[in-house]
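Novice: Please find the sequence and the predicted model below.
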Amino acid sequence: MSETWTFVCAAGELLPGELKTVFDEVTGTPILVLNHDGDLYALEDKCSHEDFELSSGHFDPADASIECVLHGARFDVRDGRALCAPAYSPVAKFPVRLELGGVWTRDDRD
């Protein structure tokens, strides 16, 4: 588990409907940070069906989902749960905080 928060971007650089990716500086985990209607969410940037980055997929702000381009698995950006086959397991969800005018996240898994 990383106790070190990773800087994502300035708070004004991640607008509703947009996403950014970073790597947790301690664990090396790729993290996808999404802005859904002004609320920020962070997920591991890896489809639970197959090891492929979710950030290359389509983020649909209307239904708060992201779709993996590889096989069409969709995930709820708010909690990481799988919404359809071929994915059945959720993707890891991480904390996000706004501090010092920036967006920060970290891999908080044990």
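Specialist: Perfect, I can see it now.

Novice: Only C-alpha atoms from now on, for both contacts and neighbour counts.
Specialist: Fine.

Novice: How about the contacts made by the residue of the chain most remote from its centre?
Specialist: When distances are taken from the C-alpha mean of the chain, residue 100 lies farthest, 21.0 Å away, according to Cα atoms, centre = their mean. Not one residue lies near residue 100 by Cα atoms under 8 Å, 6 or more residues apart in numbering.

Novice: Likewise for residue 55?
Specialist: When the contact criterion is Cα under 8 Å, 6+ apart, the partners of residue 55 are 19-21, 32, 45, 68.

Novice: how about the strands in the protein?
Specialist: Counting by DSSP state E, the segments of the chain that form strands are 6-10, 19-23, 30-36, 39-44, 58-60, 65-67, 74-76, 93-94, 96-99, 102-105.

Novice: counting contacts, what elements does the fifth one pack onto?
Specialist: In this structure, strand 58-60 packs against strand 65-67, with contacts taken as 3 or more Cα pairs under 8 Å, 6 or more residues apart in numbering; DSSP states H and E.

Novice: adding another structure so you can compare the two:
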Amino acid sequence: MTQNWIDALAADDVPQDDVIGVDVAGRDIALYGMDGEVFATDNICTHGHARLCDGFLEDGEIECPLHQGRFDVRSGKAMCAPLTEDIRSYPVKIENGRVFVDLG
């Protein structure tokens, strides 16, 4: 599979221990800063159509602001009810102070 690395934003703009929503090539993406790493998922909850960047990040899980379902930000796995569907996660790399996301 061909990788499609797209420049998302400056690495310094990703808050540590928090989440930010960004537009990456027309796609609503959530970027999470944790332990010096950056993770990326779709920004829309699969259950309630809420923006995950408005949720609460703790211990590697993002809590949806609508119904408190949680996703693992490293894998996109749905962790509890009422979620029944995972979110898509994306590979991330940091080069020259920029965050790149592979939307492939």
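Specialist: Ah, there it is. This structure is a prediction, so every number in the text was calculated from the model and none was measured.

Novice: sorry, back to before: in structure 2, what residue corresponds to the residue farthest from the centre of structure 1?
Specialist: Residue correspondence, TM-score structural alignment: residue 100 of structure 1 in this structure matches residue 96 in structure 2.

Novice: Likewise for residue 18 of structure 1?
Specialist: For residue 18 of structure 1, the residue aligned by TM-score structural alignment is residue 18.

Novice: One more: residue 54 of structure 1?
Specialist: Residue 54 of structure 1 is assigned residue 52 in structure 2 as its aligned equivalent, the criterion being TM-score structural alignment.

Novice: gap between the two ends of stretch 82-100 of structure 2?
Specialist: Across stretch 82-100 of structure 2, the terminal residues are separated by 31 Å (Cα to Cα, to the nearest Å).

Novice: cool, stretch 90-99 of structure 1 as well?
Specialist: With Cα to Cα as the measure, what separates the two termini of stretch 90-99 of structure 1 is 28 Å.

Novice: what does it contact?
Specialist: 11, 40-44, 46-48, 75, 79-82, 103-108.

Novice: and if you look at stretch 32-41 of structure 2?
Specialist: Under the criterion Cα under 8 Å, 6+ apart, residues 14-20, 29-31, 60, 73-74, 76, 87-92, 101 lie in contact with stretch 32-41 of structure 2.

Novice: circling back to that earlier point, next, format the strands of structure 1 as TSV and append mean neighbour count and distance to residue 86 of structure 1.
Specialist: Compiled in TSV, those are given as follows (neighbours: other Cα atoms under 10 Å; distance: least, Cα to Cα, whole Å):
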stretch	mean neighbour count	distance to residue 86 of structure 1
strand 6-10	18	30
strand 19-23	18	23
strand 30-36	24	20
strand 39-44	22	18
strand 58-60	18	16
strand 65-67	23	11
strand 74-76	25	9
strand 93-94	21	19
strand 96-99	15	28
strand 102-105	20	28
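
Novice: Using TSV, lay out these together with distance to residue 87 of structure 1.
Specialist: Written out in TSV, the entries for the strands of structure 1 read as follows (distance: least, Cα to Cα, whole Å):
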stretch	distance to residue 87 of structure 1
strand 6-10	27
strand 19-23	21
strand 30-36	18
strand 39-44	14
strand 58-60	16
strand 65-67	11
strand 74-76	8
strand 93-94	16
strand 96-99	24
strand 102-105	25
